[in-house]
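Participant: dropping the sequence and predicted coords here.
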Amino acid sequence: MKTLSKVITLSAILLSLPVLADSTTDALQQAADHHVRSEQNKSRDQFRNPVQTLQFFDVTPKSTVVEISPGGGWYTEILAPLLAAHGTYYAAHFPADSSSDYYKKNLAAFKEKLAADPIYSRVMLTEFAPGNSNAIAPAGSADVVLTFRNLHNWYGQGGDEAMVAIFKDFYKALKPGGVLGVVEHRLPADQTAGDWTKTGYFPEQLTISLAEQAGFELEASSDINANPKDSADHPRGVWSLPPVLRLGEQDKAKYQAIGESDRMTLKFRKPVAQ
């Protein structure tokens, strides 16, 4: 496991944190309002609902949280301030020794982001990729493992078997009673018979089945991130919608009016009795 460390005093971190909140909801909101967040990222809160989503997944300022494939760090800008003083945040990014130019470029950009502000100094950088044997966090250490809009990418690299193995990695990192939080572009049930694997959408029932095969129990689902305007039937799949808008100016107003994708929000629990 690899960690990112910086020489910085705890007092410097605390100075960059919001005023102490009276409740978890307040703490989540203050983290979402933190100065480190870009205005562009904040503008997407209307679709991603980070405060409600993290609360649904039982994330608190004292949690040990693992975020899988954090990408450019959209949720990092919230989780790092939230967990800086009393929690632990593992960002399981692409492997450093990968031969993929895409992986290397994105990991380098993420490291640059972490180096840009003291609030990121306690972020623990670990590794994740389908089939990678490195631990995303010490076994049995995490209160919450989170994945946002990643399942469709992983499924294309090995199907059901690979996905169950990935979920087992998450299971291993969690404490008994820990939560796996999944947010993913939702494929309507009536579209599962078609060639959906290249659309960016993923079947909700398949998600539940694969997680259960890995040992998880579905505790709850939520429509926090639902979007009834999204039919999930677009020429370029989910990437037709914002923020990608892959069709360019073609029907741009139409897709902007729809907004970001309809998403499942699923809360799984690792059973306490092992």
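Facilitator: Yep, that arrived.
Participant: only C-alpha atoms for contact and neighbour calcs from this point on.
Facilitator: Fine.
Participant: please state the offset of stretch 217-237 from the chain centre?
Facilitator: Averaging C-alpha positions (Cα atoms, centre = their mean, to the nearest Å) puts stretch 217-237 15 Å from its chain's average.
Participant: who touches it?
Facilitator: With Cα atoms under 8 Å, 6 or more residues apart in numbering as the test, stretch 217-237 has contacts from 47-49, 52-53, 186-188, 198-201, 208, 211-212, 238, 240, 246-247, 258-271.
Participant: for the stretch 51-200 of the chain, which segments count as strands?
Facilitator: Using DSSP state E, counting those that start in this stretch, the strands of the stretch 51-200 of the chain run over 64-68, 88-93, 124-127, 142-148, 174-187.
Participant: returning to that earlier point: narrow the contacts of stretch 217-237 to those that are buried.
Facilitator: For those, a neighbour count by 16 or more other Cα atoms under 10 Å gives the buried set as 47-48, 53, 186-188, 199-201, 208, 211-212, 238, 240, 246, 258-270.
Participant: picking that back up, closest one to residue 40 among the strands of the stretch 51-200 of the chain?
Facilitator: The closest of these to residue 40 is strand 142-148. By Cα to Cα, the value is 18.0 Å.
Participant: by contact count, what packs against that closest one?
Facilitator: On a contact count with 3 or more Cα pairs under 8 Å, 6 or more residues apart in numbering; DSSP states H and E, strand 142-148 meets strand 64-68, helix 159-173, strand 174-187.
Participant: one more time with 6 Å, if that's ok
Facilitator: Packing partners of strand 142-148 (3 or more Cα pairs under 6 Å, 6 or more residues apart in numbering; DSSP states H and E): strand 64-68, strand 174-187.
Participant: following the last one, which helix or strand comes up?
Facilitator: Right, the one you point to is strand 174-187. Of the helices and strands lying after strand 174-187 in sequence (DSSP states H and E), the nearest is strand 202-203.
Participant: other residues contacting the following helix or strand past that following strand?
Facilitator: Downstream of strand 202-203, the next assigned helix or strand under DSSP H and E is helix 204-213. Contact with helix 204-213 is made by 164, 167, as judged by Cα atoms under 6 Å, 6 or more residues apart in numbering.
Participant: tell me what angle helix 204-213 forms with strand 174-187.
Facilitator: 160 degrees (axes from the mean of the first three to the mean of the last three Cα atoms, to 10 degrees).
Participant: here's the one I want to compare it with:
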Amino acid sequence: MKNTLFSVSKKSLLAVVACVGMLMSPAAIADHHGAIKAAVGHADRPDQDRSRDVNRKPEEVLLFAGVKPGMTVLDLNSGGGYYSEILSHIVGSDGKVIAHNGTVYWTFMKKTVPSRFTERLTNVEPLNVESEAVDLPENSVDVVMSVLAYHDYFFNHESRKAPEDMPAVLASIYRSLKPGGSFVVIDHEAEDGTGSEVGDSLHRINSNFVKNQVLAAGFKIDSESEILANPDDSNTQSAFHPDVRGKTDRFVIKFTK
């Protein structure tokens, strides 16, 4: 990644708007941005989620991702639902969010299913399965989000009986996306030349490793963003190390079908 660190500022947000604006009219940009801004500022969002916004920059990320009202969005390995909630408020009653938790994530999440999924967010459909491959109707999803979760395909855990069949996982994502749909991957950057092993040891993954796998599945790279880049991160420590936790160098890549 380039050694450029963007702060939460008008400058970084305008850069994302300019990129998206090449494909959208001024009115569409205003509506799109307004829906995202309102969702991030929604009164129902828990304080714990809000406290993470400064480092996760959801407004910039979701503007880059192109999420809009009425869409169907798949939130892969959604965990506790930080992004699922924001997405729910963006897509609204005419849209739907599929909050997926696969093999390993569901092992943890089934013990304490977030109340937001059962009590508040009526347009969120939990999808808890014992497989990382998603079984959704073909061409049914507008945007797939994988946020800080791609590396976990390579995380060793007793619930995972064998290494993930990544071609099958990515093929299922590709199949679910509508033509022109987006697959957005955000994760902790690892050193160049590393592979799946750091997914387990450091909870990171190298962006070029991800690109090679996703491109081999038939996707194309639409664009990349440095809104979550941090040149002060060596990319060699665990993502949970106190020195970097919450402020790792993260890549943001948008692939398209």
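Facilitator: That came through fine. Since we're looking at a predicted model, the values are computed, not measured.
Participant: CSV for the strands of the stretch 51-200 of the first structure, including distance to residue 35 of the first structure?
Facilitator: Formatted as CSV, those follow (distance: least, Cα to Cα, whole Å):
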stretch, distance to residue 35 of the first structure
strand 64-68, 21
strand 88-93, 19
strand 124-127, 21
strand 142-148, 22
strand 174-187, 25
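Participant: out of those strands, nearest to residue 160 of the first structure?
Facilitator: Smallest distance to residue 160 of the first structure across the strands of the stretch 51-200 of the first structure (Cα to Cα): 16.1 Å, for strand 174-187.
Participant: average distance between the closest one and the second structure?
Facilitator: Compared with the second structure after the fit, strand 174-187 of the first structure shows a mean deviation of 0.6 Å (mean Cα distance after the TM-score superposition for the first structure).
Participant: how about that strand, aligned to which bit of the second structure?
Facilitator: Residues 177-190 of the second structure are the counterpart of strand 174-187 of the first structure, counting by TM-score structural alignment.
Participant: buried sites along the matching stretch?
Facilitator: Going by neighbour count (16+ other Cα under 10 Å), the buried part of stretch 177-190 of the second structure is 177, 178, 181, 182, 183, 184, 185, 186, 187, 188, 189, 190.
Participant: once you drop chain neighbours, what's closest to the second one?
Facilitator: Put plainly, it is residue 178 of the second structure. With sequence-adjacent residues excluded and distances taken as Cα to Cα, 6 or more residues apart in numbering, residue 178 of the second structure is closest to residue 139, at 3.9 Å.
Participant: please name the residues that touch residue 175 of the first structure.
Facilitator: By Cα under 6 Å, 6+ apart, the neighbours of residue 175 of the first structure are 140, 141, 142, 143.
Participant: quick one: neighbours of the first one, just the number.
Facilitator: Using other Cα atoms under 10 Å, residue 140 of the first structure is surrounded by 14 other residues.
Participant: got the contact list for it?
Facilitator: So residue 140 of the first structure contacts 173, 174, 175 (Cα under 6 Å, 6+ apart).
Participant: of these, which ones are shared with the second structure?
Facilitator: Retained in the second structure (both residues aligned by TM-score structural alignment, their matches' Cα atoms under 6 Å) from the contacts of residue 140 of the first structure: 173, 174, 175.
Participant: now the first one, nearest residue through space, not along the chain?
Facilitator: Across the structure, with Cα to Cα, 6+ apart as the measure, the residue nearest residue 173 of the first structure apart from its sequence neighbours is residue 139 (4.3 Å).
Participant: can you find the partner of residue 101 of the second structure in the first structure?
Facilitator: By TM-score structural alignment, residue 101 of the second structure lines up with residue 93.
Participant: do I have it right that its match meets residue 69?
Facilitator: Yes - the pair residue 93 of the first structure / residue 69 is scored as a contact, 4.8 Å apart, by Cα atoms under 6 Å.
Participant: more neighbours: the two, which one.
Facilitator: Legend: neighbour count by other Cα under 10 Å for residue 93 of the first structure and residue 69, higher for residue 93 (24 against 21).
Participant: how near is that one to residue 100 of the first structure?
Facilitator: Counting by Cα to Cα, to the nearest Å, the gap from residue 93 of the first structure to residue 100 of the first structure is 13 Å.
Participant: tell me which element residue 28 of the second structure is part of?
Facilitator: Assigned by DSSP H and E, residue 28 of the second structure falls within helix 26-40.
Participant: and that helix, what does it pack against?
Facilitator: helix 82-91.
Participant: what is the burial count for the counterpart of residue 236 of the second structure in the first structure?
Facilitator: Residue pairing (TM-score structural alignment): residue 236 of the second structure is matched to residue 233 of the first structure. Residue 233 of the first structure has 15 neighbours, counted by other Cα under 10 Å.
Participant: repeat that for residue 131 of the first structure.
Facilitator: If you count neighbours by other Cα under 10 Å, residue 131 of the first structure ends up with 14.
Participant: the helix holding residue 28 of the second structure to helix 82-91, inter-axis angle?
Facilitator: 130 degrees.
Participant: for helix 26-40 of the second structure, what is the distance to the chain centroid?
Facilitator: On Cα atoms, centre = their mean, the centre of helix 26-40 of the second structure falls 19 Å from that of its chain.
Participant: equivalent analysis for stretch 84-96 of the first structure, please.
Facilitator: That offset, for stretch 84-96 of the first structure, works out to 12 Å (Cα atoms, centre = their mean).
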